[in-house]
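Enquirer: build me a model from this:
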Amino acid sequence: MTTRHQALIAALPKVELHLHIEGSLEPEMMFELARRNGVTLPYASVDDIRAAYRFENLQSFLDLYYAGAGVLIEERDFYDLTWAYLRRAQTDNIVHCEIFFDPQTHTGRGIPFATVYRGIRRALDQAKAELGISSKLILSFLRHLSEEDGLQTLEAARPFLAGIDGVGLDSSERGNPPAKFARLFAECKTLGLPRVAHAGEEGPADYIREALDVLDVCRIDHGVRILEDSELVARLARSRTPLTVCPYSNVRLKVCDTLEQHPLRELLAAGLCATINSDDPAYFGGYLQENWLGTTHALKLERTEIVQLAINAFEASWLDAADKAMHIAACRRIAATFPD
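Expert: Got it, this is the predicted structure:
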């Protein structure tokens, strides 16, 4: 990667479309919140926590992820967590983010939905006013739990839907196909909530098709296994259905052996609306800028590919048409100052 490419990446305005706010919980904050809330962690130090970040698969990560979330108890904890991510996002030149939160991770241990939502919402609103970062908030259902549990979570969310911009589906993909949540997503559609779903990460490419056809999603989170199905590739290329790809996550969770083997470049070459995101950056070793830089270096991305990834992210976002056009024009204007 040339220094010019590094400078271009730093200069481009960015969108993050696949960020789990609980996955931005850094070990230092985990210890601070544990102390503040009287929670005993099974780790003696920050270094011990980081040593545990050697994951064999998605499930081994989730086990640690859910354990870490146990320090989040009060509204101010969720505010502090979200505000810390947003301050970091500002340094990466992120101008818009669409973040997931997992209420079932917290309500299942007795934390009220309102506590979770209000802390996150307050930080998002403050970031818009003070940092100029716009945002959308996506309620993500946990697929390893039952559909009935998801429906109960949707009921708890009803008083707050004015501040929730869409719904998603995450957690353990294997053995939990999208169709398991057909009724839940149909109800979300009735409520006018846009829908996305994790699919084609550890699960097969057919889970992508199922998410589209059964859950009627408008965006696929991850989706890297789509290349196993040429018909599906052609379909999503035609429709410009976005893929929110997370390169560092894919390597840390053994979806790809190395970053050099990541299929992002193939996704772009196939005409897919692929984007770069960080997923759970505190656990996977890199926030958005680091994912951009590391992936560009490993795959030897060209200037045109870098710019296309930035434009794709704005196209894939839930910003209104005028804001999309404004940001895409800015990307092109900035790119023109970094000729090959």
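
Enquirer: okay, CA-based contacts and neighbour counts for the rest of this
Expert: Will do.

Enquirer: what number of residues lie near residue 42?
Expert: Residue 42 has 10 neighbouring residues, counting by other Cα atoms under 10 Å.

Enquirer: what helix or strand is it on?
Expert: Using DSSP states H and E, residue 42 sits within no helix or strand.

Enquirer: all strands for the protein, in order.
Expert: Under the criterion DSSP state E, strands of the chain are mapped to 14-20, 94-101, 134-142, 166-170, 196-199, 219-222, 242-245, 273-276.

Enquirer: any idea which of these is most buried?
Expert: Scoring the strands of the chain by mean neighbour count under mean count of other Cα atoms under 10 Å gives strand 273-276 as the most buried, with a mean of 29.

Enquirer: what packs against that one?
Expert: Under the contact criterion of 3 or more Cα pairs under 8 Å, 6 or more residues apart in numbering; DSSP states H and E, strand 273-276 touches strand 242-245, helix 264-269, helix 288-299, helix 303-316.

Enquirer: distance from the first one to the middle of the chain?
Expert: Pointing back at strand 242-245 there. Chain-centre distance of strand 242-245: 9 Å, with Cα atoms, centre = their mean, to the nearest Å.

Enquirer: cool, the second one as well?
Expert: Counting by Cα atoms, centre = their mean, helix 264-269 is centred 19 Å from the centre of its parent chain.

Enquirer: other SSEs contacting that helix?
Expert: Packing partners of helix 264-269 (3+ Cα pairs under 8 Å, 6+ apart): strand 273-276.

Enquirer: can you list contacts of the strand it packs on?
Expert: The contact list for strand 273-276 (Cα atoms under 8 Å, 6 or more residues apart in numbering) reads 16, 237, 240-247, 264, 267-268, 288, 291-292, 309-310, 312-313, 316.

Enquirer: please give the structure of this sequence too, so both can be compared:
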Amino acid sequence: MKGFVSGLPKVELHLHIEGTLEPELMFALAQKNGIALPYDSVEAVRAAYEFDDLQSFLDLYYQGAQVLRTEQDFYDLTYAYLLRCKEEHVIHTEIFFDPQTHTDTGIAFDTVISGIHRALSDGEAKLGISSQLIMCFLRHLSEDAAIETLQQALLHKDKIIAVGLDSSEQGHPPEKFQRVFEMARDAGFLTVAHAGEEGPPENIINAIELLKVSRIDHGVRCTDDSHLVEQLAATNMPLTVCPLSNTKLKVFSDMSEHNIVELLDKGVQVTINSDDPAYFGGYMNANFMAIATTFDLPKQRLAQFTRNAIDASFIDEVAKAKLHERLNHYLDVQFKPVI
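Expert: Modelled structure (predicted):
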């Protein structure tokens, strides 16, 4: 199974690029940019990557992001992630970035997106990994702040496929951002939103009905509402699920309690993703392996997560067909009878 998962073509749809900041790079960038961290070594940074809940993680996440100052820093962060994608056979990725995390500390929007976009372009040219970029609004900030960020994004419409909504879900429901999402759709952006991770099923419903999202990020609390699960399956609404993240943040106390396979069996378009892998203990292979081993899934069933992700991606039908071809070729080789 480990060999099968390692070589399996994968598509990642829920990845925060700031969440790929490994301790080594955080420490190196802090030293380069003269940023004071409350750690005296890489080992101390790694030890700090232990936390008990979403807010504790977010506090560390935003502190770590402060070391990113220059366009080259954002390039290096993104390209390091793409190299990991190449190693783990991720053939397409659609990544989030949080411009407000950086612009609020004086980093220009253009600096952030230019570094990320340049790395994604090089990733396609040099590594063969296609990609899309999704800009997220921080939901713990005001909608007015989100609108200001959207205005900045309009200058880079050619680089951004969609807008999303992340950060702490509690106390910041989707309806808080209904106006800015309408503005974003009018400007031609697709929409996604984190919902139903730590928040109730109502957040999923409102993200669909009020924000008109094309995908729900996380969405695992949907099983608290059986009618919602039926609706998600009937409408092919994708859920970008992050197994290791969900257990690390105690959404589920143990992987055996995770509902991703239950949702798969009920026909929901669930996908496997790594969320903030530097902090949550694993990139795509580790997330796939966690599900494969915990639930003893057959290989063909495991490959369905890639099929779902291809279908849920924001690429055209021709590009989707090519990714399906790559997956089918891999499976044909894996299951070819030995004569």
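
Enquirer: re earlier: figure out which of the strands of structure 1 is closest to residue 41 of structure 1.
Expert: strand 14-20 (21.3 Å; Cα to Cα).

Enquirer: picking up where we left off before, tabulate the helices and strands packed on strand 273-276 of structure 1 (JSON lines), appending distance to residue 142 of structure 1.
Expert: Shown next, in JSON lines, are these (distance: least, Cα to Cα, whole Å):
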{"stretch": "strand 242-245", "distance to residue 142 of structure 1": "18"}
{"stretch": "helix 264-269", "distance to residue 142 of structure 1": "26"}
{"stretch": "helix 288-299", "distance to residue 142 of structure 1": "24"}
{"stretch": "helix 303-316", "distance to residue 142 of structure 1": "23"}
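
Enquirer: of those, which approaches residue 128 of structure 1 most closely?
Expert: Among those, helix 303-316 comes nearest to residue 128 of structure 1, with 17.3 Å by Cα to Cα.

Enquirer: average gap between the closest one and structure 2?
Expert: If you overlay the two and look at helix 303-316 of structure 1, the average distance to its match in structure 2 is 1.1 Å (mean Cα distance after the TM-score superposition for structure 1).

Enquirer: please tell me which residues of structure 2 that helix aligns onto.
Expert: Taking TM-score structural alignment as the measure, structure 2 aligns residues 299-312 with helix 303-316 of structure 1.

Enquirer: how about the matching stretch: buried residues?
Expert: 299, 302-312 (16 or more other Cα atoms under 10 Å).

Enquirer: likewise stretch 35-42 of structure 2?
Expert: Buried residues in stretch 35-42 of structure 2, defined by neighbour count with 16+ other Cα under 10 Å: 35, 37, 42.

Enquirer: let me know the closest of these to residue 148 of structure 2.
Expert: The closest of those to residue 148 of structure 2 turns out to be residue 35 (Cα to Cα; 27.2 Å).

Enquirer: residue contacts, the equivalent of the closest one over in structure 1?
Expert: Matched by TM-score structural alignment, residue 35 of structure 2 corresponds to residue 39 in structure 1. Contacts for residue 39 of structure 1 (Cα under 8 Å, 6+ apart) come out as 33, 70-71.

Enquirer: which of those count as buried?
Expert: Applying 16+ other Cα under 10 Å to those, the neighbour count classes 33, 70-71 as buried.

Enquirer: now distance to residue 254 of structure 1 too, for these, in JSON lines please.
Expert: Below are those laid out as JSON lines (distance: Cα to Cα, whole Å):
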{"residue": "33", "distance to residue 254 of structure 1": "30"}
{"residue": "70", "distance to residue 254 of structure 1": "26"}
{"residue": "71", "distance to residue 254 of structure 1": "27"}
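
Enquirer: restricted to helices, list these.
Expert: Taking DSSP state H, the ones among these that sit in helices are residue 33.

Enquirer: the aligned partner of residue 183 of structure 1 in structure 2: neighbouring residues, count only.
Expert: Residue correspondence to structure 2 (TM-score structural alignment): residue 183 of structure 1 is matched to residue 179. Other residues lying near residue 179 of structure 2 total 15 when counted by other Cα under 10 Å.

Enquirer: try residue 224 of structure 2
Expert: Residue 224 of structure 2 sits with 13 neighbouring residues when counted by other Cα under 10 Å.

Enquirer: with residue 253 of structure 2 instead?
Expert: Residues near residue 253 of structure 2, counting by other Cα under 10 Å, number 12.

Enquirer: how far does stretch 240-249 of structure 1 stretch from one end to the other?
Expert: Start-to-end span of stretch 240-249 of structure 1 (Cα to Cα, to the nearest Å) is 23 Å.

Enquirer: which bit of structure 2 covers that stretch?
Expert: By TM-score structural alignment, stretch 240-249 of structure 1 lines up with residues 236-245 in structure 2.

Enquirer: mind listing residues that contact the matching stretch?
Expert: Outside stretch 236-245 of structure 2, the residues that touch it by Cα under 8 Å, 6+ apart are 13-14, 214-220, 232, 255, 258, 260, 268-277, 280-282, 287, 290-291, 308, 312.
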